[in-house]
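Asks: what's the 3D shape of this:
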Amino acid sequence: MNRLTKYLLRETHHQTIERQKEIDKLQSAIKYLWINVSIYILITIIEYWLSIIGNSQALKADALNNLSGVISTGVLIFGLWEATNVNDDDIIGKQLPTKSVRSKDTLQLSRFRLETVFTLVTSFIILLISLQIIITGIIGLFHLEDKSSPNLMSALGAGIATVMMFGEFYINRHYGKKIGNASLMAASKDSLGDVVTSLGTTITVLISFFLNLAWLDGAVSVLIGGFILWQGLQIFQESTLNLADYVDPKLESQLKAEVEQFKKVHKVVDLRSRYNGNLLIVDIFIMVDPKATAMEIYHTNEKIERKLHKDFDVFDVTVTIIPDPDDLKK
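Replies: Here you go, the predicted model:
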């Protein structure tokens, strides 16, 4: 078996292993996201019921916030399921040809992007719910004559939600770090925000009850809506940048500097990077000595790929060779 064949087999084996690792991560994330959905549903029911009994607009806003968590997490689970459904013969209902130029492994990279697509969809859901909370809260502030202060049942509901949401935050953060999954880490940020809003709701209801400030409950519900709106915009921005093939310029500068350290590389002409889901793909154009042998270039390519994978967790590196014109003149 010649060296080229060994190289191609090794590359295929490496990428297959990395793809399967990513699939395993996403499938693990789905299990933990189902826990999220269960907790969100329970909290939503408790808070909404006690908001009616306790007469609290802020608690009702927090319940709708958690309802947005149920919807957005459910949508994300569907997206992750589609992304990991390797044996399916279609993508989102679009039938795949029986004979395709692209292999199943290459098609899987496209499926990984579905995680980002459905995360973007969840941002729209969050934005719509936040606007509804803000509008309802503002309307309530103009009708304070018919509104009384919330009672302690509302504080109980918000307190229960705070404790449960903290548990969800811990699960998402712990296992998100453990398996290195962006969806769970994003969910942990969302959960932490929910802890803050539920704790804020608890404090608001108690102050409103003891000081008889009916307007405070409505004002805080508007603030909660604003906080949810900000979260939705953050998720929208991150997902959109990912789909637009945006990669942190600092990271790209580090990648370029790393490649230029190799003796055989005269200059990095261009570097293009993008994400497929959580996987970083890099295309590099380098100048080398035009008199370098194919074997020398081959070894340089291998070293670049191994280095970027080890130091930056780059999934795939494509190196394009350009002969240095200055050396051609010599």
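
Asks: going forward, measure contacts and count neighbours with C-alpha atoms only.
Replies: Will do.

Asks: so what's the residue count around Gly200?
Replies: Residues near Gly200, counting by other CA atoms under 10 Å, number 19.

Asks: any chance you could map the helices in the protein?
Replies: Listed in chain order, the helices of the chain (DSSP state H) span 3-54, 57-84, 104-141, 152-179, 182-211, 214-243, 249-260, 294-312, 325-328.

Asks: how about these, which one is nearest Tyr275?
Replies: When those are compared by CA to CA, helix 214-243 sits nearest Tyr275, at 6.3 Å.

Asks: quick one: the closest one to chain centroid distance?
Replies: Relative to its parent chain, helix 214-243 has a centroid offset of 17 Å by CA atoms, centre = their mean, to the nearest Å.

Asks: stretch 291-309 too?
Replies: The chain centre lies 33 Å from the centre of stretch 291-309; the measure is CA atoms, centre = their mean.

Asks: same thing with stretch 302-311?
Replies: Here stretch 302-311 is found 25 Å from its chain centre; the criterion is CA atoms, centre = their mean.

Asks: pull out the buried positions in it.
Replies: Within stretch 302-311, the residues that count as buried by 16 or more other CA atoms under 10 Å are Ile304, Glu305, Lys307, Leu308.

Asks: the third one and Asp90, how far apart?
Replies: Between Lys307 and Asp90 the distance is 36 Å, computed by CA to CA, to the nearest Å.

Asks: ok, now the second one?
Replies: The gap separating Glu305 from Asp90 is 32 Å, by CA to CA.

Asks: same check on the last one?
Replies: With the distance defined as CA to CA, Leu308 ends up 33 Å from Asp90.

Asks: report the buried residues of stretch 142-152.
Replies: Lys147, Ser148, Ser149, Pro150, Asn151, Leu152.

Asks: now show me the structure for the sequence below, then we'll compare the two:
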Amino acid sequence: MDVYSNIKKGERGAWVSIVAYVFCSVLKIMIALIAGSEALMADGLNNSTDVIASVAVLIGLRISRKPPDQDHPYGHFRAETISALIASFIMLAVGIQVVTEAVPTLFSPEHSAPDMLAGWTALFTAVIMFGVYRYNRGLAQRTNSQALMAAAMDNRSDAFVSIGTFVGVAGAQFRLDWLDPLAALVVGLIILKTAWNIFRESTHRLTDGFDQSHLEQLRGTISGISGVEEISDIKARYLGSSVLVDVVIHVDPDLNVVESHTITEKIEERMRKVHKINNVHIHIEPIKKVAQR
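Replies: Model (predicted):
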């Protein structure tokens, strides 16, 4: 299965998230207004940002499927990462709004307990989002889509947020009225943390950052292949959900062209099977033999 097929299947997961988030956000905001729950309102606003973020990811995936052209010889895969960066800015703005509205209410001397309908709504939507998480996680594992796996983790965190909202509303029923605005504050902080994590990961990838421990794993895989005497340089970077590896290997100088090429084919095959990496640029150098006296 090629990378374009994986991206196309990833779009299916994005659509599932969009539909679920639209339903949950509309339901939560409506019930929050009726029940008077700030926590559920914050949860609904959180889901509304997830709608925008999922749409941004979907657009990025669509652009990523465009084939290479004269201006983009490596393709358009980084559009996926840029869309995630845009989504982080949207989530940041909403997170700040939720926190700034929750803090004054939390320290207000007067609190009113929301209707328990808000709590049951939060619990119901938590079950929905956990189901979406299971679906997207399975799809991400089958297609090796890092973007979809990240979306699945976001689905799971949203389910936990809704469970926290249920706890806040339920606690308010026992005259712990401050639990509802406190839950709203916690939801706002979770939105900000999620936005920061997405921003950090996106900027790291866009600036060609790559985890050193992962790079050492790639080095170890290549070093274990028969015929590879030494690795003098290895680099890797992300291109959307794909990984590009550049490596300089040293082989026996007495090998002919065909034998050297066979080693490169072994490297490419091992990288596909072990790390699911299809793009490996290999440069071959003869290893310097120590002169015998």
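
Asks: TM-score for these two?
Replies: TM-score of the superposed chains, computed with TM-score structural alignment, normalised by the length of structure 2, equals 0.91; 293 aligned residues with a CA RMSD of 2.2 Å.

Asks: follow-up on the earlier one: closest to His14 of structure 1 out of the buried residues of stretch 142-152 of structure 1?
Replies: Using CA to CA, the buried residues of stretch 142-152 of structure 1 come closest to His14 of structure 1 at Leu152, 58.9 Å.

Asks: identify the residue of structure 2 aligned to that closest one.
Replies: Alignment of Leu152 of structure 1 against structure 2 is given by TM-score structural alignment, with Met116 as its counterpart.

Asks: its match and Phe174 touch, don't they?
Replies: No. Judged on CA atoms under 8 Å, Met116 of structure 2 makes no contact with Phe174 at a distance of 11.1 Å.

Asks: and of the buried residues of stretch 142-152 of structure 1, the nearest to Thr240 of structure 1?
Replies: Nearest to Thr240 of structure 1 among these, counting by CA to CA, is Pro150 at 40.2 Å.

Asks: what number of residues are in the vicinity of Arg142 of structure 2?
Replies: By other CA under 10 Å, neighbour count at Arg142 of structure 2 equals 12.

Asks: aligned partner of it in structure 1?
Replies: Match for Arg142 of structure 2 (TM-score structural alignment): Lys178.

Asks: so who does that match touch?
Replies: Contact analysis of Lys178 of structure 1 by CA atoms under 8 Å, 6 or more residues apart in numbering lists nothing.

Asks: cool, and the one 3 residues further on?
Replies: Under the criterion of CA under 8 Å, 6+ apart, the neighbours of Asn181 of structure 1 are Lys25, Leu26, Ala29, Asn278.

Asks: ok, and those in structure 2?
Replies: Retained in structure 2 (both residues aligned by TM-score structural alignment, their matches' CA atoms under 8 Å) from these: Lys25, Leu26, Ala29, Asn278.

Asks: by neighbours, which of those wins?
Replies: The residue in these with the most neighbours, by other CA under 10 Å, is Leu26 (25 neighbours).

Asks: Val86 of structure 1 reaches Leu109, doesn't it?
Replies: No. The criterion here is CA under 8 Å, and Val86 of structure 1 misses it with Leu109 at 10.4 Å.

Asks: ok, the kept ones among the contacts of Asn181 of structure 1 vs Val37 of structure 1, which is closest?
Replies: Val37 of structure 1 lies nearest to Ala29 out of these, by CA to CA, at 12.4 Å.

Asks: map the closest one onto structure 2.
Replies: Aligned by TM-score structural alignment, Ala29 of structure 1 pairs with Gly10 of structure 2.

Asks: Phe312 of structure 1 too?
Replies: If you follow Phe312 of structure 1 across to structure 2 using TM-score structural alignment, you land on His275.

Asks: now for Lys31 of structure 1, how many residues are close by?
Replies: Look at Lys31 of structure 1: counted by other CA under 10 Å, it has 11 neighbours.

Asks: centroid residue for structure 2?
Replies: Ala150 (2.5 Å; CA atoms, centre = their mean).

Asks: from Val94 of structure 2, how far off is that residue?
Replies: 20 Å.

Asks: ditto for Ile222 of structure 2
Replies: With the distance defined as CA to CA, Ile222 of structure 2 ends up 45 Å from Val94 of structure 2.

Asks: where in structure 1 does stretch 188-196 of structure 2 fall?
Replies: With TM-score structural alignment as the criterion, stretch 188-196 of structure 2 aligns to 225-233.

Asks: which other residues reach the matching stretch?
Replies: For stretch 225-233 of structure 1, contacts defined as CA under 8 Å, 6+ apart pick out Ala61, Asn65, Ser123, Phe124, Ile126, Leu127, Ser130, Leu131, Gln132, Ile133, Ile134, Asp190.

Asks: mind listing what's buried in it?
Replies: Of all the residues in stretch 225-233 of structure 1, those buried under the rule 16+ other CA under 10 Å are Gly225, Gly226, Phe227, Ile228, Leu229, Gln231, Gly232, Leu233.

Asks: before we move on, what about stretch 91-103 of structure 2?
Replies: Those would be Met91, Leu92, Val94, Gly95, Val98, Val99, Glu101, Ala102, for stretch 91-103 of structure 2 by 16+ other CA under 10 Å.

Asks: structure 1: which residue goes with the third one?
Replies: Residue pairing (TM-score structural alignment): Val94 of structure 2 is matched to Ile129 of structure 1.

Asks: what sits against its match?
Replies: Contacts for Ile129 of structure 1 (CA under 8 Å, 6+ apart) come out as Leu64, Asn65, Ser68.

Asks: so what corresponds to the second one in structure 2?
Replies: In other words, Asn65 of structure 1. Under the alignment (TM-score structural alignment), Asn65 of structure 1 maps onto Asn46 of structure 2.

Asks: can you report how many residues neighbour its match?
Replies: 23.

Asks: swap in Leu215 of structure 2?
Replies: Using other CA under 10 Å, Leu215 of structure 2 has 16 other residues around it.

Asks: follow-up on the earlier one: can you tell me how far the match of Asn65 of structure 1 sits from Gly138 of structure 2?
Replies: When Asn46 of structure 2 is compared with Gly138 of structure 2 (using CA to CA), they lie 24 Å apart.
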